[in-house]
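*Asks:* The following comprises the amino acid sequence and a computationally predicted model.
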Amino acid sequence: MTALVVRHQPWTSEPRRPPMSNEVDARPGLSLTSRYLTRDGHPVIPVSGEIHYSRVPRHRWVSRLRQMRSGGVTVISAYAFWLHHVPERGRPRFDGNRDVGAFLDACAAEGFDVVLRIGPWCHGETRNGGFPDWVQDSPVRHRTDDPAYLALVSEWFSQLAAQVAGRSLAGLQLENELYDQPGHLLTLKRLARAAGLSAPLWTATAWGGAELPAEEVFPLYGGYGDGFWVDADAPWDPTFREHYFFSHVWDDPGIGADLRRSNPARPARSPSPLFPPATCELGGGMATAYHRRPRPSALDVAAIAHGKIGNGSAWQGYYMYAGGTNPPGTQESHASGYPNDMTPLGYDFHAPIGEAGLLSGSHALLRQQHAFLAAFGPALAEMPSSLPDLRPSGVEDVRTLRYALRSNGDSGFLFISWHQPHVPLPDYAEAQFAVRLDDRSVVLPASPMTIPAGTLARWPLGWDAGGVRLDWVTASALTVLPGARTTLVCVESAGIPVSYSVGGVVHEVEASTVPVRVSADADLLVLPASVADAVWVDVDRRRLFLSADELTWDPDGVVTARTSSAYPEVRVYAAGGFVEVPMRRAAPSLGAVADGRATLVRRAGGAVPVAYGKFDGRQSAPSAAVFEELAAVFSLSLPRLPDDLDGFIRISWAGDVAQLRVDGRTVTDRFWDGSDWVVSLRDAGYAPGSSLTLHVLPLAAGSPVWLPEDARDRLLGSLGELLAVDAIELLGLASWPEA
């Protein structure tokens, strides 16, 4: 057996301080270097999450922000869609869900920095890329320095600036996916300044070989493991597959490629030497187009984010982090010339926080990474990324283990990523690592081990444990808890034995909720893999919780549990163990789970066709008229919930396209991809006595749309066409604040 060798590679140049945020647009407390961002003079690795205020009910803004905080998000990122705000020229709308000023106030009250993505062209699957129709139809050369176009942009920027006035922004993104007009980006920056918009960070998307004006914008990258923007019959594209490997290549030629298919491919670019490698669009999930319906798993999402940290990321930014619902008539589609038909209303994105406001599995996996960044980010930011001596030969390589090192030459973290979708990886046998640091080599573990498929690990090396050096731990670092005894908290990886070394002496550990003493002043707590999804970390106060229910906390740290059970079990770590947190209810009713009933009231209108036409080579969604003619209709009956509970329905169904209607009004919709569909009853406008109907269009067995493997298998097993409503579940969630 040969050890897996990785050698620490020090920085190749001295850190630089770009004019941005330092001499120009400086703001106390926030600045930028070529290696990392600083907060109050200390290195940090921010975590930004995308949420679109105009796609989320205003009364949910604070609860969404708190769900983002409990997920470890520290910066809010949001598009300001011109289309949502100014559908008619001269009549801007900043009311209700569109009140950007109120949203920024909510973010500030909750303690978040904000990056506002002002466009004018944003995309985000909005029609015309976010241009109002009257702008799209104007006789101007869009997205250029055409004076007639710039006059329209100046009008928009002035309207937006009036709403933002007096509020502090951490960043402003100019345009989106503009590849070959650095001069136009400078013009947009000038126009934004003239309107009164400013921030210490001016950003731009850098993927696709984008030419950006040096020093004037902070280049940000992305990474999606699958996407709707390739053809239905396309294999898993290398531009998706590459994100499951450790690499120092940050450019991605695949994102947005469907909108530049007529343009020649642009060469990939390296990050600017003035700025650190950073992201704004790590796939927090994926939108669903009609012709192609990816459904990333929680592990798919987490693996890409984990890999970017190992690659040297100085900023983890997700798109989307919280899903939402489109204002009617604003989505992108074939009708607007977009290559992909999107759902008119639903924009769930399979995000960590779904359209309805319930958490998906990725929230749990990502919040562990983000707790790690909060605790170790100041040290990690100073650590360059080093790749191993033997690396995979390409995206087809499923035999060479994927790992990387971030180190300062004396201590650091070993990252392992052994997961990818679509093409399963085997368990990797006989793994043992030799990490070459500046003055010594570290071999771990003591004996070779098997790395199971699905493993994501970040093992600490050379951690100071109360005056004693902890050489290494074969469990993922999570956080450090202060107190009379400092506690290093790690999480076990399923199937990997936990051991640690102090002074060259190896100790085996059983993962537990009780710590082991590693020195006179420090403990090591290795949580079992079985409780990993129940781990929550208040990163501001370094409080560690265990709860199977959803937890959030307000700016003062007061915890609230949301549950459908009789009583939430919330435990907090204190004095060497977990103790129960007393919770209380302001109202007497408890959470509830109940079955609803779906009654067929109108059969499908006839056999559905295999396809409904094409645009730009891709299948089109059925028209509204065809949907009305052919869809089956089910009446949904739900038990009544107490008024103080937050009600949701979970719909298990199969078919092609579905709409949920309240009193005849479509409130949201879905293209079927094999997953359950969750809808907030309150946000849908449902009340006792409302008519609730589910309209489902069958899917022809021969349909050429791309589906996840399990959904495709179900379709192929159907007799001619697929139509089913398998279950309707009612969830009533009660909120329990900390007593």
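*Replies:* Done, it's in.
*Asks:* going forward, measure contacts and count neighbours with C-alpha atoms only.
*Replies:* OK.
*Asks:* how about the helices of this structure, start to end?
*Replies:* The residue ranges that make up the helices of the chain, judged by DSSP state H, are 61-70, 82-85, 100-109, 133-136, 147-164, 182-195, 238-241, 298-311, 361-380, 624-630, 681-684, 709-716.
*Asks:* Any buried residues in the first one, and which?
*Replies:* When neighbours are counted by 16 or more other CA atoms under 10 Å, the buried residues of helix 61-70 are found to be Trp61, Val62, Arg64, Leu65, Arg66, Gln67, Met68, Arg69, Ser70.
*Asks:* re earlier: dump the helices of the chain to TSV, plus distance to Arg517.
*Replies:* Listed next are the helices of the chain as TSV, based on distance: least, CA to CA, whole Å:
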stretch	distance to Arg517
helix 61-70	29
helix 82-85	57
helix 100-109	40
helix 133-136	65
helix 147-164	52
helix 182-195	55
helix 238-241	42
helix 298-311	29
helix 361-380	20
helix 624-630	65
helix 681-684	49
helix 709-716	47
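*Asks:* between these, which one is nearest to Val5?
*Replies:* Taking CA to CA as the criterion, helix 298-311 is the member of the helices of the chain that comes nearest to Val5, at 15.6 Å.
*Asks:* now the closest one, how far from the centre of its chain.
*Replies:* Taking CA atoms, centre = their mean, to the nearest Å, one finds the center of helix 298-311 at 11 Å from the center of the full chain.
*Asks:* What of stretch 257-267?
*Replies:* Mean C-alpha position of stretch 257-267 versus that of the full chain (CA atoms, centre = their mean) differs by 25 Å.
*Asks:* what does stretch 454-471 give?
*Replies:* In terms of CA atoms, centre = their mean, the centre of stretch 454-471 is found 27 Å from the chain centre.
*Asks:* Go through it and flag the buried ones.
*Replies:* Burial within stretch 454-471, assessed by neighbour count using 16+ other CA under 10 Å, is assigned to 454-463, 465-466, 468-471.
*Asks:* what's the answer for stretch 240-258, then?
*Replies:* Judged by neighbour count (16+ other CA under 10 Å), stretch 240-258 contains these buried residues: 240-248, 250-257.
*Asks:* before we move on, what about stretch 354-369?
*Replies:* 354-369.
*Asks:* repeat for stretch 658-670
*Replies:* With burial defined by 16+ other CA under 10 Å, the residues of stretch 658-670 counted as buried are Ala658, Gln659, Leu660, Arg661, Val662, Thr666, Val667, Thr668, Asp669, Arg670.
*Asks:* And the fourth one, how far from Thr479?
*Replies:* Counting by CA to CA, to the nearest Å, the separation of Arg661 from Thr479 is 45 Å.
*Asks:* putting a second one here so we can go through both:
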Amino acid sequence: MFCIRPLTAALLLGALASAAGADTLLKLDARAAVPAPTTGYLKLGTATSPKGETLAANSQYLLKDGKPWLPVMGEYHFTRAPASQWADQLRLMKAAGLDVVATYVFWNHHEERPGAFNWRGNHDLRRFVQLAQAAGLKVVVRLGPWCHGEVRYGGIPDWVVDAMPTRGNDPEYMALVDRLYGQIGRQIQGLLWKDGGPVIGVQLENEYNLRGPGRGEEHISALKKLALKAGMDVPLYTVTGWDGAVYPSGEVMPVFGGYPDEPWATSTKELPPKETHAFRFNTRVSGDLGAQTKSHGAGTAETDKDKVPFFGAEYGPGLPAMYRRRTLVSPDDIAAMLPVQIGSGVNLLGYYMFHGGRNPVGAGGTGLEESSLSGGYNDTPRINYDFQAPLGPDGQQREVLTRLRPFHYFLRDHGAQLATMTVRQPERSPADPADLQTPRWAVRANGDSAFLFVNNHVRQYAMPAQIGVRFEVQLPGGAVTLPSKPVDIPNGAYFVWPVNLDLDGVKLRYAAAQPVARVDAGAQGIVHVFAATAGVEAEFALPDGLKTLKPDATQLQRLGTGANGRAVSVLLLAPEQLAQLNVLELAGQRRLVFSEQQAWVADGRLQLRGVGPQPLRAAVFPALTKPAAAGLKVSQDGVLQRLDVAGDPAQPALHITATRPAGMAPKVLKGGLAGAAVQPIPEAFATAATWSLQLPAQLPRAEDVLLELDFVGDIGRVFAGTTMLDDWYYNGQRWQIGLKQFGLKPGAELRLSVLPLRADAPVYIDAAHRPAFAAGQTQVAELRGARLLTVRRVAIAP
């Protein structure tokens, strides 16, 4: 199951350079005392639950039951997903290390016609919140009324936009917002924190930087009053703080974000290096986040820096598809942001989107997506909202999730300490994000304890290897220099190393390895999971000297005796082993579960979910007492208990027939608010190539069946009859559609249409995926492959 990554050419060259005697000492002074947090400035809601649990915030961090708390939050839109999926998907989010789920309430999804509210089925906010609570997640409800979220009119219904001014204190508009907030308040009544429920916060409006009479701080204040009137008394009230946002200081807390590219930009070329990959020491705003309105002055967030904690809500673990710019980010483009954001002081790590989805279709077939046809700044797919998210629209696990989880687990076990630490800037740091030569690192410290954050990855730009590097951190108790010998940090590396970390009574001076999680293994003592840094020898500096460890997920490596005479050991993981790690509460105990498939806990059982013919496999530590499931084989490999269920090589067949060749697609026009490429008009699809996709007469008895499409063209659409099921902008990513949700009959025929992509189309596609047009070739519309993949699941009793 596990292997160790071989040395790359870059690492080999770096090793040769180190052997030649290169030694660069990077210095940082972290001796200054941490300012004491202040309280009383923020006007928060009821902080105490019926059980006496408390949730509060000071000027630096959140406090849960009086202790610092650094949670992870992820966005999942309930109206963009089948209600039948919610329970499992929320548990998958919890298994990935999330503490909070955030969700927009899109007004036009619930009140398409005046006064006719829909809170049923896939629109049932109350059930979604209840399921989140059952999964162990807290909830933040993003109220709008303007949300954006790549939705038509930002979520405000057409009939409102047509009739009155919006996004201000117009009396007619505010009366309708009052009614909307009242409806939302009734949906979550009894589910607020003060009632013992999971709803800990609400967000007012979104990306709000409008000024003038009835706008600005005055409008946000009015919205908060309406939320309170509707009964939404919660510990946290937030607004987005980027792009010059304005709000009443002290009444709400700003949240921030950042993305590794800008699909809302108009450039058809690669963008300069983004701020999200560069540490920030003087600002919390991470560049342009695509606000639909322009700021005309400095935002409130900058003057609030010393009064409110640094919270994130929209760090992008993927990117949306927009017609003119179709960026496809790598897992490392995303994961490299995490040490940067945490190392820049973020004390709530929030993602948008953590789970992809699909837009509902409005009454009469109206599209509810953002588009230039309805005056939007961007063109987005009619239905698909994949977002390249860690969990796809049908719950698919994406590779990026395996890179993010270790940071979530790190925050779960070390976040309370980290939250109290402030950011310290090195003697030398990059002048700006375009400086690719100066080492990128930062430290968060409090007293003699610290964490060191390093990033040597920038999307689409090769970083020079930092050759022969050591770090010197000046602390009140003296300087710590790590590691003991110079190391080479290759292009693409990013990591977190601890300084003066207490491992249950064993004093760790430093580690040249990343802390991940802690497990109480009973008679085997306390086990701390660490991740080896690729190309760097894992070194642990202990009171009795240095220990150099080799990655091995099957063996505990003892560090010493800790508190109460218990053994303290390390389980050191190679990168490939780390990618399979899940930390789950199972059978009354925290356990490590290694699996290439999805793993989570439901109904007290370990759930494994895989796609295609491969076996379902996991390795568990500490071992389960009597694992049981049909076809399960159990074996032991060192400390790991291996669980195996045979694969199913018989995948359903898909019969594909070309039915219509492509015509000549019309020229892609420029226009709209962005003055850039706009999506072709509906009549253009008459030139699309089409294929018949015939499902087998006997569909397998599986949890789901994914239709996977590999096409090259401009826009793909899948129909059942004349009903569009899904659509996709070509960007090089495989397109998958879960078929179970549509209730298709065995033998049903689907139709794929692919609008040709013209060679002269002024759209951006990453160089690795842009079609190479042959001489004289003017367009392309090809289906390179299509197949059906079963989704299998096994529940293992412990």
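*Replies:* Nice, thanks for sending it over. Nothing here was measured: the structure is a model prediction, and the numbers come from that model.
*Asks:* Just give the closest residue to the counterpart of Ala429 of structure 1 in structure 2, not the sequence neighbours.
*Replies:* Aligned by TM-score structural alignment, Ala429 of structure 1 pairs with Ile467 of structure 2. For Ile467 of structure 2, ignoring the flanking residues on the chain, the nearest one in space by CA to CA, 6 or more residues apart in numbering is Asp488 at 4.5 Å.
*Asks:* Check structure 2 for its longest strand and report it.
*Replies:* The residue-count maximum for a strand in structure 2 (DSSP state E) belongs to strand 782-796.
*Asks:* quick one: that strand to structure 1 mean distance?
*Replies:* Taking mean CA distance after the TM-score superposition for structure 1, the mean distance separating strand 782-796 of structure 2 from the aligned residues in structure 1 is 1.4 Å.
*Asks:* which outside residues touch stretch 102-122 of structure 2?
*Replies:* 73-83, 123, 125, 139-145, 147, 155-159, 180, 360, 362-363, 368 (CA atoms under 8 Å, 6 or more residues apart in numbering).
*Asks:* of the residues you listed, buried ones?
*Replies:* Buried members of the contacts of stretch 102-122 of structure 2, counted by 16+ other CA under 10 Å: 73-83, 123, 125, 139-145, 147, 155-157, 180, 360, 368.
*Asks:* so of these, which ones are in strands?
*Replies:* Those of those lying in strands (DSSP E): Met73, Gly74, Glu75, Val139, Val140, Val141, Arg142, Leu143, Gly144.
*Asks:* what about the second one, distance to Ala623 of structure 2?
*Replies:* When distance is defined by CA to CA, Gly74 of structure 2 is 30 Å away from Ala623 of structure 2.
*Asks:* The fourth one too?
*Replies:* Between Val139 of structure 2 and Ala623 of structure 2 the distance, using CA to CA, works out to 33 Å.
*Asks:* Ala302 of structure 1 and Gln368 touch, don't they?
*Replies:* No - under the criterion of CA atoms under 8 Å, Ala302 of structure 1 lies out of contact with Gln368, with a separation of 9.7 Å.
*Asks:* check contacts around the aligned partner of Leu584 of structure 2 in structure 1.
*Replies:* Under the alignment by TM-score structural alignment, Leu584 of structure 2 pairs with Asp538 in structure 1. Taking CA under 8 Å, 6+ apart as the contact definition, Asp538 of structure 1 lies against Ser70, Gly72, Leu544, Trp553, Gly557.
*Asks:* what sits against the first one?
*Replies:* So the one you mean is Ser70 of structure 1. With CA under 8 Å, 6+ apart as the criterion, the residues that contact Ser70 of structure 1 are Arg367, Trp536, Val537, Asp538, Leu551, Thr552, Trp553.
*Asks:* Please pull up the equivalent of it in structure 2.
*Replies:* Counting by TM-score structural alignment, which is the criterion used here, Ser70 of structure 1 corresponds to Ala95 in structure 2.
*Asks:* same question, the fourth one
*Replies:* Correspondence of Trp553 of structure 1 to structure 2, assessed by TM-score structural alignment: Val601.
*Asks:* count of neighbours near its match?
*Replies:* When neighbours are defined as other CA atoms under 10 Å, Val601 of structure 2 has 21 of them.
*Asks:* Can you tell me the closest non-neighbouring residue to it?
*Replies:* Sequence neighbours aside, Gln607 is the residue nearest to Val601 of structure 2 in space, at 5.6 Å (criterion: CA to CA, 6+ apart).
*Asks:* count of residues packed around that neighbour?
*Replies:* Around Gln607 of structure 2 there are 19 other residues, counting by other CA under 10 Å.
*Asks:* List the residues that contact the counterpart of Arg60 of structure 1 in structure 2.
*Replies:* Across the two structures, Arg60 of structure 1 finds its equivalent in Gln85 of structure 2, going by TM-score structural alignment. Contact analysis of Gln85 of structure 2 by CA under 8 Å, 6+ apart lists Asp394.
*Asks:* And for Ser386 of structure 1?
*Replies:* Under the criterion of CA under 8 Å, 6+ apart, the neighbours of Ser386 of structure 1 are Val6, Arg7, His8, Gln9, Asn311, Ala404, Leu405, Arg406, Ser407.
*Asks:* ok, those in structure 2, which still hold?
*Replies:* Retained in structure 2 by both residues aligned by TM-score structural alignment, their matches' CA atoms under 8 Å are the following of those: Val6, Arg7, His8, Ala404, Leu405, Arg406, Ser407.
*Asks:* Which of the residues you listed sits closest to Gln316 of structure 1?
*Replies:* For Gln316 of structure 1, the closest of the kept ones among the contacts of Ser386 of structure 1 turns out to be Arg406, at 15.7 Å, with distances computed as CA to CA.
*Asks:* Which residue of structure 2 is paired with the closest one in the alignment?
*Replies:* Under the alignment defined by TM-score structural alignment, Arg406 of structure 1 corresponds to Arg444 in structure 2.
*Asks:* ok, that match touching Val346?
*Replies:* No - with contact defined as CA under 8 Å, Arg444 of structure 2 does not count as touching Val346 (10.6 Å).
*Asks:* Tell me which of these two has more neighbours.
*Replies:* Val346 (27 against 23).
*Asks:* What's that one aligned with over in structure 1?
*Replies:* Alignment note (TM-score structural alignment): Val346 of structure 2 maps to Ser313 of structure 1.
*Asks:* show me the contacts for the residue sitting nearest the centre point of structure 1.
*Replies:* Centroid check for structure 1 by CA atoms, centre = their mean gives Gly284 as the closest residue, at 2.4 Å. By CA under 8 Å, 6+ apart, the residues touching Gly284 of structure 1 are Val301, Tyr318, Tyr319, Met320, Tyr321, Phe349, His350, Ala351, Pro352, Ser362.
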